[in-house]
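Visitor: Let's see this in three dimensions:
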Amino acid sequence: MALSTDSRFFGLDLNQLKADVFKTWQKAPQWPPLSWLRPEQALTLVPTQGDPSVVWESGAPAPVGKRSPEFWAVEIPEGMVLRKTLQLPALDPQDCASAAQLEVQAISPFPAADVLWGYAELSRSSQAVRLQLVLASRTQVEPYIQSKIAERQLTLAENAAPLSQPEVWVFAPQRQPIVIQGFGEGARAIAGRKKLMLNAAGVGVAGLLCAAIAITPTAQLRLRAIEAVHAYEGMAAKTTDVVGKREQLMQSADKVAGLSELLSERVDSVKVLSMLTKVLPDDTALQSARVQGNKVTLVGLTENSSTLMQKLSNEEGVKDVRAPSAATRLAGANRESFTIELTLDNKVFGPSLKAEEPPPAATPAQTSEAAAQPAAPSQEANATPVVPSAAPVPAQTPPVQSPPPANANQRKGPTLGGSKSGPSLGGSKPAQSQEERK
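Guide: The predicted structure follows:
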């Protein structure tokens, strides 16, 4: 199977594309925005008649600097050259050079090894290009160039370095230089490319510096953020125990808050019983009292249930007193059977969350006094009384116990029920004496 050497991709000639891109970049230094990257160079021009002068490479006069230009050119007489004007289509400069070379080969009266030629663009439009073509004989031009080099060397100091190869110029009618190829124009082209590269490198460095200046604040902020993150991580590592204890404390506080909320929704049964004992009259007997949250359901017997409901409604913290069913009175009975439901206010009947205060600590003086009091009887007990031997020792009499107070065993308070067999809410009963309990 034969390998294809056609460099086409989807009908596009890659070699031609590469050549076009290369030509475009070669013309880039000539663009107005980039022309300053390759500044025009100065030369010392030795004319056919007159003294040498400093000119730009475009042929325009240049001011004399503090030092002489590095390159120089020699103008050859008009009698040594042949001229021809060419009219070509609008070609690129590289294509124009190829067309001029083909024209020289076609019209040159000199041998191929003896011909010297050069060209310059006289004008350019979108449709055509006019070229000025110049031909000369090497055998005539080189002796003339050598004589100019010798004259130039004599004008310099004795210890001066030897002159480099000069360029050979011929001027067009518009005073535009035409460079004859094959002499010192290559050194100037190399120097121009070096300056172009140095200037481009300087522009690149300046661009990098501007980018660095623009990025520096952002980079500083990022570095500070990274440093802050590291510092935070270090502080978090050092305070791990404290943070754990704080979390435990917060969890405990949440639990206490939840417990307080649950307790606030309940009522204290002791307070409820105390209120019922105070409010219910003596003719009322409770059969059951059910507490569900802040709802209380009372079932019992009373002489007038409406009066009982009115008394309960007037009590502080009691609201929504109602009878889910009508009160009933059995035949021959003097009391009504009632069922009453009421709602209690948690602020009044809720459980008390205050902790009991500890007893006050004894002062040092009270402590010393209490310690000294039990020591007195022991000293009296240990002391031996001195009595006569004849006197009889009286027998020790037992201490007389004082009778208990009359009302020590008596207690009054609310009781459940009104019968003798058990307590009742709404009445009181004297407590039994100690002898009756025995």
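Visitor: rest of the way, CA atoms for contacts and neighbours
Guide: Will do.
Visitor: With N304 as the reference, measure out to the residue nearest to T302 when sequence neighbours are not counted.
Guide: Excluding its sequence neighbours, the residue lying closest to T302 (CA to CA, 6 or more residues apart in numbering) is T284, at 4.3 Å. Distance, T284 to N304, using CA to CA, to the nearest Å: 9 Å.
Visitor: what ranges do the helices span in this structure?
Guide: 14-26, 93-107, 138-155, 185-238, 240-264, 269-279, 305-313, 346-349, 364-372, 375-382, 434-437 (DSSP state H).
Visitor: and the longest one, how far from the chain's centre?
Guide: Translated: helix 185-238. Offset of helix 185-238 from its chain centre (CA atoms, centre = their mean, to the nearest Å): 24 Å.
Visitor: returning to what we had before: the residue nearest to T302 - how many residues pack around it?
Guide: Neighbours of T284 under the rule other CA atoms under 10 Å: 22.
Visitor: Distance check, it against F338.
Guide: T284 is 10 Å from F338, by CA to CA.
Visitor: Equivalent analysis for F71, please.
Guide: For F71, the distance to F338 - CA to CA - is 132 Å.
Visitor: Quick check: buried residues in stretch 105-115?
Guide: S108, V115 (16 or more other CA atoms under 10 Å).
Visitor: P89 is in contact with R124, correct?
Guide: No: taking CA atoms under 8 Å as the definition, R124 is not a contact partner of P89, at 9.4 Å.
Visitor: so where do the strands sit in the stretch 1-150 of the chain?
Guide: Applying DSSP state E, counting those that start in this stretch to the stretch 1-150 of the chain gives strands spanning 8-9, 12-13, 42-46, 53-56, 71-75, 81-89, 115-124, 128-137.
Visitor: Can you say which of the ones you listed is nearest to V299?
Guide: With distances scored as CA to CA, the stretch of those nearest to V299 is strand 8-9 (104.2 Å).
Visitor: Name the surrounding residues that touch the closest one.
Guide: Contacts with strand 8-9, where a contact means CA atoms under 8 Å, 6 or more residues apart in numbering, come from L14.
Visitor: Would you check the distance separating that strand from the middle of the chain?
Guide: With CA atoms, centre = their mean, you get 50 Å for strand 8-9.
Visitor: Could you also give me the structure for this second sequence? I'd like to compare it with the first:
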Amino acid sequence: MLDQSRQWHLFGYDMRRIGHHWQVAWAECLWGDRSPVRARLDEVVHVEGGGVQGKFHAGALVAAGEPTCAAIVLPDSLVLFKTLHLPLAAEDELESVMRLEIMANSPFPAADTAAGWSLSERGDKGLQVELAIASRSAVMRHLGQHHDVHAIDEREVWALAGVRPIVLRGFAEGARLARYQRRLLRIALLLGGALLLLLLILALAAGGKYVRLQQYEALAARVESEAAEVTRQRQSLSVANQTILAVNDVLREYPDPHRELARLTALLGDEAYILQYTQRGRDLRLRGRAEDAAGVVQSLTREEAYEEVADQGITAVGSSGVEQFNVNVRLREGGP
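Guide: Predicted structure coming up:
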């Protein structure tokens, strides 16, 4: 059965301690021996003793820079060195682990133990930590005899394990670390102020954009309100045009009978008359009488408004001398 505690592990990290992992990462970034921030902001230390003479900055020997504090390197005869190999999981609790290691490896009483450590290597298989342990009373005797130092907070005390020094805790290193902490605080305040200023600039820019947007929206609303009447009139005009077009289409499809009757009256004159007039669209059917029916048919044929004139026959009406004609007429589309 799956262990319930394993449900909170992701890539080997306990997610319940994610806040602690975050704090450890930041502490290593700002306070670690290989921290790029500390390498930039830490002070130059004048170092002497133990066969070493020079200036150190961020744990490395340098030629330039004005030292602001001093440290004394203990001879190897006063220091117990030990190289520890720890698993990567111990990094989050490295302070606690090293306190236990110091208690386990120190041959001196706890009150007389001065110790320090440095993380020398971090690899895929684990951590390599250099531990230095010394007797506090023996250190003070050495400082008094060889360097005329009698106060415990007068000088920093270092031990040299290989190339990088190890700072023994509990001496004068606290003042330098306090100044470094104040520098970090000032930089954090400057960065915070710059961030706030940037946010203020962005807020002002966004506020200006918002005000302009409100102005544009008000202008758009006013223009839309003013254009509403024009739009309504345009729609009314469009409807009227559509109505006119529809009426024209109807008139083209169904010509006005009054106009055709007036045209026939002008064409026939007083010599002929219409007995029957039938109109279906552009098709006319005429039945009438005249003394010269053939002449009437010819007159209708010559009319430009008529596309086609079909004589359906002419008959005489008794012995009255009057003839009856039947004619089918097709009006010309779009004609006068």
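Visitor: okay, F71 and F338 of structure 1: which has more neighbours?
Guide: Taking other CA under 10 Å, F71 of structure 1 and F338 do not tie; F338 has more neighbours (24 against 20).
Visitor: To which residue of structure 2 is that one aligned?
Guide: Aligned against structure 2 by TM-score structural alignment, F338 of structure 1 finds its counterpart in N326.
Visitor: wait, doesn't its match sit right on A316?
Guide: No: applying CA under 8 Å as the test, N326 of structure 2 and A316 come out as separate, 11.9 Å apart.
Visitor: Quick check: neighbours shared by those two?
Guide: Between them, N326 of structure 2 and A316 share no contacting residue under CA under 8 Å, 6+ apart.
Visitor: How many residues are close by R38 of structure 1?
Guide: 19.
Visitor: how close does it get to K195 of structure 1?
Guide: 6 Å.
Visitor: Not counting its neighbours along the chain, what's nearest H20 of structure 2?
Guide: D92 (7.7 Å).
Visitor: list the contacts for that neighbour?
Guide: H20, H21, V24.
Visitor: Over to E173 of structure 2?
Guide: D153, R155, E156, V157, V167.
Visitor: now do A225 of structure 1
Guide: No contacts exist for A225 of structure 1 under CA under 8 Å, 6+ apart.
Visitor: Check W72 of structure 1 too.
Guide: L43, T44, L45, V46, P166, E167.
Visitor: ok, 10 Å please
Guide: By CA atoms under 10 Å, 6 or more residues apart in numbering, the contact list for W72 of structure 1 reads 42-46, 52-55, 57, 163-168, 184-185, 188.
Visitor: Show me which of those are buried.
Guide: Members of the contacts of W72 of structure 1 classed as buried by 16+ other CA under 10 Å are 42-46, 54-55, 57, 165-168, 184-185, 188.
Visitor: Distance from stretch 125-141 of structure 1 to the middle of the chain?
Guide: Taking mean C-alpha positions (CA atoms, centre = their mean), stretch 125-141 of structure 1 and its chain are 69 Å apart.
Visitor: now do the same end-to-end measure for it.
Guide: Distance between the two ends of stretch 125-141 of structure 1: 34 Å, counting by CA to CA.
Visitor: Give me the common contacts of R124 and P89 of structure 1.
Guide: R130.
Visitor: Against structure 1, what's the mean shift for stretch 128-146 of structure 2, could you check?
Guide: Comparing stretch 128-146 of structure 2 with its match in structure 1 after superposition yields a mean distance of 3.6 Å (mean CA distance after the TM-score superposition for structure 1).
Visitor: If you count neighbours, what's buried in that stretch?
Guide: For stretch 128-146 of structure 2, by 16+ other CA under 10 Å, it's 128-136, 139-140, 142-143.
Visitor: Could you pull up the contacting residues of Q215 of structure 2?
Guide: K209, A221.
Visitor: Which position in structure 1 pairs with it?
Guide: Per TM-score structural alignment, Q215 of structure 2 is aligned with E227.
Visitor: mind listing what R212 of structure 2 touches?
Guide: A206, A218.
Visitor: Likewise for A178 of structure 2?
Guide: So A178 of structure 2 contacts L184 (CA under 10 Å, 6+ apart).
Visitor: roughly how far apart are it and Y306 of structure 2?
Guide: Distance from A178 of structure 2 to Y306 of structure 2, by CA to CA: 116 Å.
Visitor: so how many other residues sit close to the residue nearest to A60 of structure 2 when sequence neighbours are not counted?
Guide: Spatial nearest neighbour of A60 of structure 2, chain neighbours left out: R164 (6.6 Å); criterion: CA to CA, 6+ apart. Neighbourhood size, R164 of structure 2 [other CA under 10 Å]: 18.
Visitor: and if you look at the one 4 residues further on?
Guide: Residues contacting L168 of structure 2 under the criterion other CA under 10 Å number 24.
Visitor: Can you tell me what it aligns to in structure 1?
Guide: L168 of structure 2 maps onto I180 in structure 1 when the alignment is built from TM-score structural alignment.
Visitor: Was I right to think that match contacts E142?
Guide: No: contact criterion CA atoms under 10 Å: I180 of structure 1 and E142 do not qualify, at 11.8 Å.
Visitor: Give the residues shared as contacts by those two.
Guide: V168.
Visitor: coming back round to it: check contacts around the residue nearest to A60 of structure 2.
Guide: Here R164 of structure 2 is in contact with D33, F56, A58, G59, A60, L61, S118, L119, S120, E130 (criterion: CA under 10 Å, 6+ apart).
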